[in-house]
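*Asks:* when you get a sec, could you give me coordinates for this:
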Amino acid sequence: MLIVQLSDSHLSADPTRRYRDVDADTRLTSMLARVSRYQPDLIVVSGDVSDDGSSASYQRAAASFDALGCPWVWLPGNHDHPATMSQVRALESVIHSSGWQILLLNTWIEGEEGGRLGEAQRAQLEAQLASDTSPALIVLHHPPVSVDTDWMNEIGLEDREAFWAVLGRYDHVQAVLCGHIHHEMTCLHRGVPVMSVPAIAAQFVPDRPDFAVDACAPGGFRLIRLSMEGMRQPRLSTRVEYVPV
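*Replies:* Sure, this is the predicted structure:
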C-alpha cells in the first residue's frame, strides 16, 4: 500500500490571495501533478488545508484531491475550521487497509495555534489500540515531540506526555506522522519514528529562535509504503520528495 502525506496548503476563499507571499493554489496544483505520477492508494492531508477556514477553500481543495482519482482523507490543523471542513468531506478517524490501521487524530483548539487531543480523544485512541492489534500508523497535525525550532515548540501538541503515555502501553504503533512545522523532520521518540513533511505552501526556517520563512525552499510530500511480510511482520518505508518552487 502506497500512502502520500500532504500538509499545510493554506488555501483561502480568494484563490488569488497569497500565503506569506506564496501562491498557495499554484503550489497545490504543482504538488498534485507530481503526486499523480505515483498513483497512490491513499492520500492523507495532515491539516491546515485552509488558511481562513472558508467553505470555498475546502471545496477547491477537495476538487483538486478528487481529480487524482484515488481515496483521500484529511484532518484539521490550527488554521482549519473542522465543522466547515466536515461539511465538504467527512473527518474520518480510522482507516483499515492491507492489514494496517491508520488513525487520524484531531488536535484543533478553537482560536489557538497549538494543539491538544484532550481526555476524550486520548481515551478513544487507547480503546482503538487495545481492541485492534494490527500495525498502526498515527497521523495528527501538531508535532507530539520537541522540534529544532524554539518558537514552534510553544505551539506544538500541548498534551504530548499524555499521548505518549497511551502509546507506551502498546507495541504495534509503527510510526507517527505530523504537519504544522513546514519542513521535513524525522526522529525516534520512545522507540517510535516521528516524521513531519514539508508544507505545500511556504517553508519555515528551522534552527532559529524566531519565526522566518524561506521563500526559496521547495515544498514536498512524503511517500509511505506499508506492507506485511513473512510471519505477518509489518514493514514501513518512507521518503520525502521535494517539488521545486
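*Asks:* drop to CA atoms for contacts and neighbour counts, all remaining ones
*Replies:* Fine.
*Asks:* residue ranges of the strands in this structure, please?
*Replies:* 2-6, 42-45, 72-74, 94-97, 100-104, 136-139, 173-178, 185-189, 192-196, 203-204, 213-214, 219-229, 233-243 (DSSP state E).
*Asks:* need the ones you listed in a markdown table (columns: distance to residue 61 and mean neighbour count).
*Replies:* Shown next, in a markdown table, are the strands of the chain (distance: least, CA to CA, whole Å; neighbours: other CA atoms under 10 Å):
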| stretch | distance to residue 61 | mean neighbour count |
| --- | --- | --- |
| strand 2-6 | 12 | 23 |
| strand 42-45 | 10 | 22 |
| strand 72-74 | 10 | 22 |
| strand 94-97 | 21 | 13 |
| strand 100-104 | 19 | 21 |
| strand 136-139 | 19 | 22 |
| strand 173-178 | 19 | 21 |
| strand 185-189 | 25 | 14 |
| strand 192-196 | 21 | 20 |
| strand 203-204 | 19 | 22 |
| strand 213-214 | 23 | 12 |
| strand 219-229 | 16 | 20 |
| strand 233-243 | 18 | 15 |
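*Asks:* out of those, the one nearest residue 162 is which?
*Replies:* strand 185-189 (13.9 Å; CA to CA).
*Asks:* before we move on, the earlier item: quick one, which of the strands of the chain is nearest to residue 167?
*Replies:* Comparing the strands of the chain by CA to CA, strand 173-178 comes nearest, at 7.1 Å.
*Asks:* show me what the closest one is packed up against.
*Replies:* On a contact count with 3 or more CA pairs under 8 Å, 6 or more residues apart in numbering; DSSP states H and E, strand 173-178 meets strand 136-139, strand 192-196.
*Asks:* please provide the structure for the following sequence as well, for comparison with the first:
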Amino acid sequence: MESLLTLPLAGEARVRILQITDTHLFAQKHEALLGVNTWESYQAVLQAIRPHQHEFDLIVATGDLAQDQSSAAYQHFAEGIASFRAPCVWLPGNHDFQPAMYSALQDAGISPGEARVYW
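*Replies:* Prediction:
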C-alpha cells in the first residue's frame, strides 16, 4: 500500500494550499521561453511567496514544471522548493516527462499526487 500524505490541522479544520504551475524550467538556467527566462521567473515567484510560507500547509506543483523534459530541470524545481517547510506534491502536465519527473522529484522528497476525475 502506498503511503498517504497527511497534514496536521491545528485548531481550525482547514488546509491552505499554495499552487505553483507552469514553471517550464530548462536544464540550462539561462534558457528562455517566449522571451522569458523561466529560472529567473521561478526565482521571482519563490521570493514573493517566501515571506508568506507560514500561511500555507501544502504546496501543489501542477504540471509543466520542465519545458525540455530533462532531469536537471526537475532538480532545479526541487532546489527552489527545498527551503519551504510545507510538503510538496506534484501532478504532471503535457510538457512533463513522468519518468524523469518522478525520479528527480522523489529523490528530493517531493511526492507524486494522484489525480482522479469523477463524473
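*Asks:* picking up where we left off before, residue 221 of the first structure: which of the helices and strands packed on strand 173-178 of the first structure is closest?
*Replies:* When those are compared (using CA to CA), the closest one is strand 192-196, at 9.5 Å.
*Asks:* the spatially most central residue of the first structure - nearest residue in space that isn't next to it in sequence?
*Replies:* In the first structure, the centroid-proximal residue (CA atoms, centre = their mean) is residue 46; its distance is 2.2 Å. Closest residue in space to residue 46 of the first structure, ignoring its immediate chain neighbours: residue 7 at 4.9 Å, by CA to CA, 6 or more residues apart in numbering.
*Asks:* possible to save the helices and strands packed on strand 173-178 of the first structure as TSV with distance to residue 129 of the first structure?
*Replies:* Converted to TSV, these look like this (distance: least, CA to CA, whole Å):
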stretch	distance to residue 129 of the first structure
strand 136-139	8
strand 192-196	15
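*Asks:* over in the first structure, tell me which residue corresponds to residue 26 of the second structure.
*Replies:* Structural alignment (TM-score structural alignment) places residue 26 of the second structure against residue 12 in the first structure.
*Asks:* residues contacting that match?
*Replies:* Contact analysis of residue 12 of the first structure by CA atoms under 8 Å, 6 or more residues apart in numbering lists 50, 51, 52, 53, 54, 56, 57.
*Asks:* among the residues you listed, which pair sits farthest apart?
*Replies:* Between all members of those, the farthest pair (by CA to CA) comes out as 51 and 56, at 11.3 Å.
*Asks:* counterpart of residue 52 of the first structure in the second structure?
*Replies:* Aligned by TM-score structural alignment, residue 52 of the first structure pairs with residue 68 of the second structure.
*Asks:* how many neighbouring residues does its match have?
*Replies:* For residue 68 of the second structure, the number of neighbouring residues by other CA atoms under 10 Å comes to 18.
*Asks:* nearest spatial neighbour of it, skipping sequence neighbours?
*Replies:* Using CA to CA, 6+ apart, the closest residue to residue 68 of the second structure is residue 26 (5.6 Å).
*Asks:* run the chain-centre distance for stretch 46-61 of the second structure.
*Replies:* On the basis of CA atoms, centre = their mean, to the nearest Å, stretch 46-61 of the second structure sits 11 Å off its chain's mean C-alpha point.
*Asks:* and residue 97 of the first structure, how far is that from residue 226 of the first structure?
*Replies:* 9 Å (CA to CA, to the nearest Å).
*Asks:* so what sits against both of the two?
*Replies:* Shared contacts of residue 97 of the first structure and residue 226, counting by CA under 8 Å, 6+ apart, come down to residue 1.
*Asks:* mind listing the helices for the second structure?
*Replies:* 38-49, 71-81, 98-107 (DSSP state H).
*Asks:* ok, which of those comes nearest residue 58 of the second structure?
*Replies:* Of the helices of the second structure, nearest to residue 58 of the second structure by CA to CA is helix 71-81, at 11.6 Å.
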